[in-house]
Every structure is written in structure tokens, then in C-alpha cells.
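**Q** fold the following and give me the result.
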Amino acid sequence: MAWSKEETISRDEMQAIQLAGLQRTVRYVYERNVHYRKKLDELGVSPEDIRSLDDIRRLPFTTKQDLRDHYPFGMFCVSPEEIVEYHATSGTTGKPIVVCYTRQDLEVWSEAMARTCAGAGIGRDDVVQNIFGYGLFTGGLGMHYGALRIGAGVVPISGGNTQKQIMLMEDFGSTALTSTPSFLMHIHEVGEQMGVDFRQLKLRVALCGAEPWSESMRHSIQDRFGIKVCDIYGLSEITGPGVSFECVEEQDGLHINEDFFYPEIIDPDSGEVLPAGEEGELVFTTINKFGQPLLRYRTRDISRLTYGTCSCGRTLVKMARVSGRSDDMLIIRGVNVFPSQIEAVIMRREGVSPHYMVVVERKGAMDSLRVKVEVTEEFMIKAAADILKGDEFDILEDVAAVRSKKRNLQHDIKDVIGISVDIDLVPPGSIPRSQGKAKRIQDRRPK
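**A** Below you'll find the model as predicted:
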């Protein structure tokens, strides 16, 4: 059931809201931000030139580099007195990207997240165990605001503390979880060791996001926990989580809160706007934001847009699950490879876990891929059953079942990505776990 009337209005009504928001935003940034005024002047575009939604193509793109170049506050459009909250990215490539919120921005963010919760069927009777990290990361507080607005009870435990997470699920009667999918899989792994049957708990739904994941991963989480899992999408530069969300009725595509965030799909090379249904890079313009509005922000996420009325009743445009990122995309011997493609193959195979690492190496003049995949405890025991002695790693290399498993994985992955890979099957627990976004790639090529 939709949370707000804007989720079910006609396309004409939505476009009227979007045009008014776009015109207001262009005028606003031109008057208040030196960077955008300079960009628009260079293009010969004035706020009065935006007369239709198609005129958005005349506006400049904004990139992550723009935000880095104007660190910390150069992209803000308000005075410090108007800012009520700051957030920032992790800064793994240098100084963090800083984002800010006015009181009105927090209201919009809370509304977007309330819609996200409602889309998953979360309401006043639910207890939401919020495992997303609090602090400068936008995930934890964004989810917190939305759950409060919807009227649910919130357990603000944040990430980590795996055994305590499980204890609170049992003792507090948590009905909804919010987490990265990889950490939920880790929780289940630890719970199994503790003898916990998650299907006997009150859990019924999870909202997962903050990292690329596959449909196979969704099915695995649903089967292990006995719950429904809905995908959510967001990025700090636009607002945090709440940009789009899946509905529990279909679990097929994410409804974009397009009265707040105007979406486009472009060709990542040419920058040309692509028609609905074609896959390309996702671009957003914030049309109801005041602290740090952005024009045509290039997310580098690969998706596509589809229009129509969902069986849940929402008319919001849908974006397909992100298949990868254009800047995180690996180019191996001329072939574009996304880790999520490899994950989908791994998740279909018995005897291996969802914990893996893609290692990129250079052998001579050629790039190569090596995929390290953990086997399950059950597979390990079965493979070692006929071995009377030997080191654990020797067992893994010597057993015929392991060689067969490696060949099958190599064959399946090559079928999907089009190039050969090397497979290393490694013992359970040997790939480092993450309590936040899972790190899936080790690029060892010379810089």
C-alpha cells in the first residue's frame, strides 16, 4: 500500500511536479552556487531557458570529482546556520565527499524513507532492527528517520556485534531487518554455529542495499531466514537511502521517488540520453533539495528505466536492479566484467558459500581474473571423508570433487562473462568478512 498520494498519480501530474521542481532548482543553484553559475554561463544556459523537462539535456553533468574538487563546502547552497546535519562518504580514495541537510531536506529524506518502509510492508506494528551503520554514513540515520515516520519501533543497533544482533532478534522480537546483504549472510552463518533457527523468529522482511548484490543472493537470504527481502537504493550525494525502493508485492524493479529525484539514463561514453528500457548510466537531478542540490549527477551505476503501473498500485518509474558500476567495472582483455555477474553464478552452485573475492592480476601483457570462493563446511567434510591424512589445503587441492567443482565454476562463469577465469576454492572463513559494504575486488595490476 502506498504511503503518499504522489506515488500513485498520473504521468502528466508527475511531470508537472518535476518541471516545477527542475525550474526552481536551476534558478536556485544559479543564484546560490558559484560552481553551477559558472557552468551554466559557460554553456550559455540561463534559468529562464528551462521550459520543459527535455531542456534538462542542456544542463551540465555533475560528477564525484566536482564534489571532491569543492571539498568541503563548495557545493553547498545555504549558510552554516541553515544546516542541521552533515554526512560524508568513507573517503577511501582521499578526503571524504561531504553532504549537508537543511531542516526541509531532512523532511524530504524522512518522507522518501517512509515510502521505502511502506513499500516493504513495514508499519506501526513492526520492530525494525536497523543494522545499517550510524554516523557519517547515511544508511543508518536515513533508515532510522523513515522507520520513525512510518510509526515503527526502531532498534538502532548499527553494524557489527553479530552475536548481539542475533540475541536482540530473539529477545526484542524484531520483525524487520535493514542491512547489507553480505552482512545478513554472515549473521546467518554465525547463527547456524550458535544453533539458531531464524525461521522460528518473528522476522518477516528485510531491506537490503548499500552494495551490489544479485537475485541469487536475495533468494539465498529469503530461504535461510524465511523472510521477504526488498532491495533499496540510494547514494549520499543525492540524499542517502530512499532514492528508490522495491515493493514487497512484486520485488521486481525499484520505484524511484521521482518527485524528489528526477532520473535519466545516459550512454556512459557519449552522455546522450537513452530511451526508456535501454540500459545505461543512471543520472539524477535533485528537484526538492536545498542544502546541496545537484544537477544531473552521474552515479556511474548501470540500470534502466521502465514506466507503467505496478501491481502494487504505484505509478512511480522503476529502475532495474543495478547490474554494476561503470567506474568499478573491470575491463579484462576487452571484456566488461561486473562482480555481480560472477556472484550470480556462485550463488547457483551447491557446496560453495556467498563469500568470494575477485582478484585481478597481470601475467606478462595479459590481464587475468582469479576468483577465490569459500566452500561450505558440508562440502569440506564430504571432500575430506576419504582422506586419512594431509594438510587442510592439500585436501582441498587433491580431492577429485574439488577439481570437478572448480571446472564447473570455471565453465559457468566463462559462459556468463565471456572470458576464462582461474578458481581457488578456499576453506570456510578464510575470506575476510565485512560489517559494512563487502569488498569484492583486489586489483593487483601495476598502476
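**Q** could you use CA atoms for every contact and neighbour count after this?
**A** Noted.
**Q** may I see the buried residues of stretch 151-163?
**A** Residues of stretch 151-163 classed as buried: 151, 152, 153, 154, 155, 156, 157, 158, 159, 160, 162 (neighbour count, 16 or more other C-alpha atoms under 10 Å).
**Q** what does that stretch contact?
**A** Here stretch 151-163 makes contact (C-alpha atoms under 8 Å, 6 or more residues apart in numbering) with 122-134, 140, 144, 147-148, 165, 187, 190-191, 435-436.
**Q** now the second one, please; I'll put the structures next to each other:
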Amino acid sequence: MIWAKEETFSRQEIQELQLFRLKKTVQRVYEKVPAYRKKMDEIGIRPEHIKTLKDVGRLPFTTKQDMRDTYPFGLFAVGKDELKRIHASSGTTGKPTVVGYTDNDIEVWRECVARLACAGGATSKDVAQICFGYGMFTGALGLHYGLEKVGAAIVPSSTGNTEKQLMYMKDFGSTLLVATPSYALRIAEVAKQIGLDPKKDLQIQVALVGSELMTEAMREEMYKVWGRDLKLTQNYGMSELMGPGVSGECLELCGMHINEDHFLMEIIDPKTGEVLPPGEKGEVVVTCLTKEALPLIRYRTRDISRLFYEPCKCGRTTARMENLSGRTDDMLKIRGVNVFPSQIEEVLLKTEGIGPHYEIIVSRKNHSDILEIKVEIEPDSMGDSYGALERIEENIKSRLRMILGLDAIVKLVSPNTLRRFEGKAKRVTDLRKEGN
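**A** Below is the predicted model:
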């Protein structure tokens, strides 16, 4: 089902609306946000210089550091008396990034999530169990209000106590699951441990996953445990931009449709900042076109993707972004080689005999980087001979060497050994110290 007429606008209609809203937004931030006015004045750009969509490339970038430097409300374009909601990041690596919403911002948010939920198969008949953590994190409330707008019944079960999650899921007849991919796998794992078959004993027909990267190999793992009939889509967003609702997959699974009437997306070379042509892979940069409280201009997301503009078979004409291949700040430099954790995950999850749980450990010894990967074997492989397990290890090492050009230490560990995650999975531990 297509939720809104804007999802089927012609390219000309989309671009005309984007330009109109871009001009208004740039004028607004110049007048209302001193930090933006200062940045623009320093490079000699004024609102009247924005005459075409390409002129967005003349505007300065915004980064997470800008938000931290102006903590908490320095980039806001409204006063606190106009705010209806305030969210913030965890701030685990410094000052948290604070985001705010006016009444209209919240309504736009609901609308954007409703569109993507419908694209992923959600309907008013669904019982939607939301297994994101409620609180300052935007994911849970974003999906909550968007699915309510669609008409679904909401089970706000949050994260944790997975056995109770399964009790609700079974007793309430939940048909739609919202979770991170890793927690969705964890729920299925616990179901099997307590004697439930997720495919037969639960009624989950739709899964809207997000908040962490889902590779195609991870998608395959989801199908294995939840069934091939599962309508499984991922959606994209971040607190700084709005929360979930920036883009999401339809059931054709050919990229994530962007809510282009609310977000203008560019792809840049992460090193030079140069805007790249359609189809080129680079860093995603987003300008908010309708946000009132926090209208970010050219926000550098650090996510890696590419854009496609051909109409989709689903009937939507909005541009699509390729499913993420990683983040620039997740990239590991190991012995001079750029390595994305997603590359390692693809190798692991395509290997017979091992499960979806793994840990990447990078350390340094004698001035040389060491890449170690721990991965759980599947319970059915526990009885395999030492030689069979050794062959699995060698297979993984060989494929990693071919894809990464690096040798790695691979350690197979017993099932249920590695840490499980209810929120975003943290699979990389970098133990290197500068100077070692």
C-alpha cells in the first residue's frame, strides 16, 4: 500500500517542492540560528544565493561535533516554549546530541514513519510489538506513533526479559515485530530454547528492523529462523535528522525509499567533501527540509551508501538509497587496509556450521595489528570432529584473506558463549593503544 501522494510525485514535482522548502529552511536558519549564520557569513553565502537544488553544495556541512559544541540547544531554531519533545543520544563518546520537536515536527515524524511502515507491509490490522528501548532513544517512540497512525495496535514491550517478550508475542497474537536485527535473532534463539518454533508457534508476519546495519547475510539468517514468508524490511534514520522515518525498504527489497519531500540527500566523497554523481558510493549527507525545531543543513551522517533515481516496481517514484555498507567511523584500519565490519559479517554468515553471533577484536603486538574473530558454532555442529571444525576455521580464514587481503585469527567458540544485545549490537573491540 502507498500511504501518501508525495511518494508518487514526478521527479520534476519532487525537485520543485524540495527547492521551495530548501530556500525557506536556509532563510530560516540564517535568521534564527546564530551558529549557522556565522558559518555562512564566513564563506560568503547568503540565503538569496540558493537558486537551484545544486546550490545546496555551496552551504557548509553540519557535523555531530557542531551539535556538541552548541550543546544543548545552540542549533535550535525555536525557543524552549515551542518544544513539545526533547530527545538525546547516549553521549557515550562525549556530550550527547540533543534534538527537539515542535507539534508540527512530531506530526511530520508520524507521517514519515507511517509511509515506511506501509511500504514494509504494515496495516491497520497488525498487532505491533515494539522491542526498541523506550526513553531518550528516538527509535521506539518514532515507530510507536507512526504505526499508531497506520492504525496498528501497539505493544510497547521495550527491550529485555526476552521470555516475557515471547509470552506477550504468543498471548497477544503479535503480527509485527520492531527490533534491531540482532535482537530479532536473539528473540528467535530464546524461543527455541524454551521450546517454541518462531515459524509455527508465533504469528509474526512483518518485521520492521532498524537502528543497526543489516547485511544481506543477516537478512538470510532472519529468514532461517522466522520463515521465508516474513515481510522483512529495514528502515533508516537517526535522532539528529528526526529519528526513524528518513527512508525505508518496500517489499521489492531494492533499496530504501527516501521521504524526499522532507529530506534532501546527497552523496559526497568523505575525504574531499565533493558531491558525487548518482550511483557513486560515498558518505550520506542530509538536509532537513521541514524540521522546525532543529533544521539541520547538510548533516554528515558518516553512513556509506549510494542513490538511485529510477522509479521502483512498487509504484513509488522517490529516490532510493542502497542499503548501508558501513560507516566511515566504523571503518577499521588494520595493517594499512581499510576494513568494514560488514565485510567480515558477510563472510561469517555465509559459512555453513556457524551461527550469527560473533566478535571482532583488534589488538597490536610488536607494532603489528592483529585481527581476531570469535564466532559461535551452531549447536548441530557441536558433534563434528576436530578436523571438521578446523576446516570451517580455514575456510573462514581463506575467504577473509581473499576479500580483505589480510590474515586473521579465527576462533570457533561454543553456542551461547558470546554476548547478546537487546539494542544496537557492539561487535568490535579495538584494543590498540597509540604508540604501541
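**Q** if we can go back for a sec, can you add secondary structure and distance to residue 369 of structure 1 and give the buried residues of stretch 151-163 of structure 1 back as CSV?
**A** As requested, these are exported to CSV (DSSP: H, G, I helix; E, B strand; the rest coil; distance: C-alpha to C-alpha, whole Å):
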residue, secondary structure, distance to residue 369 of structure 1
151, coil, 48
152, coil, 45
153, strand, 45
154, strand, 43
155, strand, 41
156, coil, 39
157, coil, 37
158, coil, 34
159, coil, 31
160, coil, 31
162, helix, 32
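**Q** all helices of the stretch 101-250 of structure 2, in order?
**A** Applying DSSP state H, counting those that start in this stretch to the stretch 101-250 of structure 2 gives helices spanning 103-119, 138-150, 162-172, 181-193, 198-201, 216-226.
**Q** now the last one: which residue numbers in structure 1?
**A** Correspondence between helix 216-226 of structure 2 and structure 1 is established over residues 215-225, with TM-score structural alignment as the criterion.
**Q** about what we covered before: which among the contacts of stretch 151-163 of structure 1 count as buried?
**A** By neighbour count, with 16+ other C-alpha under 10 Å, those hold 122-123, 126-134, 140, 144, 147-148, 165, 187, 191, 435-436 as buried.
**Q** would you check how far apart whatever residue of structure 1 lines up with residue 419 of structure 2 and residue 439 of structure 1 are?
**A** In structure 1, the residue paired with residue 419 of structure 2 is residue 432, using TM-score structural alignment. Going from residue 432 of structure 1 to residue 439 of structure 1 by C-alpha to C-alpha, to the nearest Å gives 9 Å.
**Q** which one's more surrounded, those two?
**A** residue 439 (14 against 10; other C-alpha atoms under 10 Å).
**Q** is the more buried one part of a helix or strand, or is it coil?
**A** Per DSSP: H, G, I helix; E, B strand; the rest coil, the secondary structure class of residue 439 of structure 1 is coil.
**Q** excluding chain neighbours, what is closest to it?
**A** Nearest non-adjacent residue to residue 439 of structure 1, counting by C-alpha to C-alpha, 6 or more residues apart in numbering: residue 357, 7.7 Å away.
**Q** need the contact list for that neighbour.
**A** By C-alpha under 8 Å, 6+ apart, the contact list for residue 357 of structure 1 reads 371, 372, 373, 431, 439, 440, 441, 442.
**Q** of those, which are reproduced in structure 2?
**A** Counting by both residues aligned by TM-score structural alignment, their matches' C-alpha atoms under 8 Å, structure 2 reproduces these contacts from those: 371, 372, 373, 431, 440, 441, 442.
**Q** what's the farthest-apart pair in those?
**A** Comparing every pair within those by C-alpha to C-alpha identifies 373 and 442 as the most remote, at 13.5 Å.
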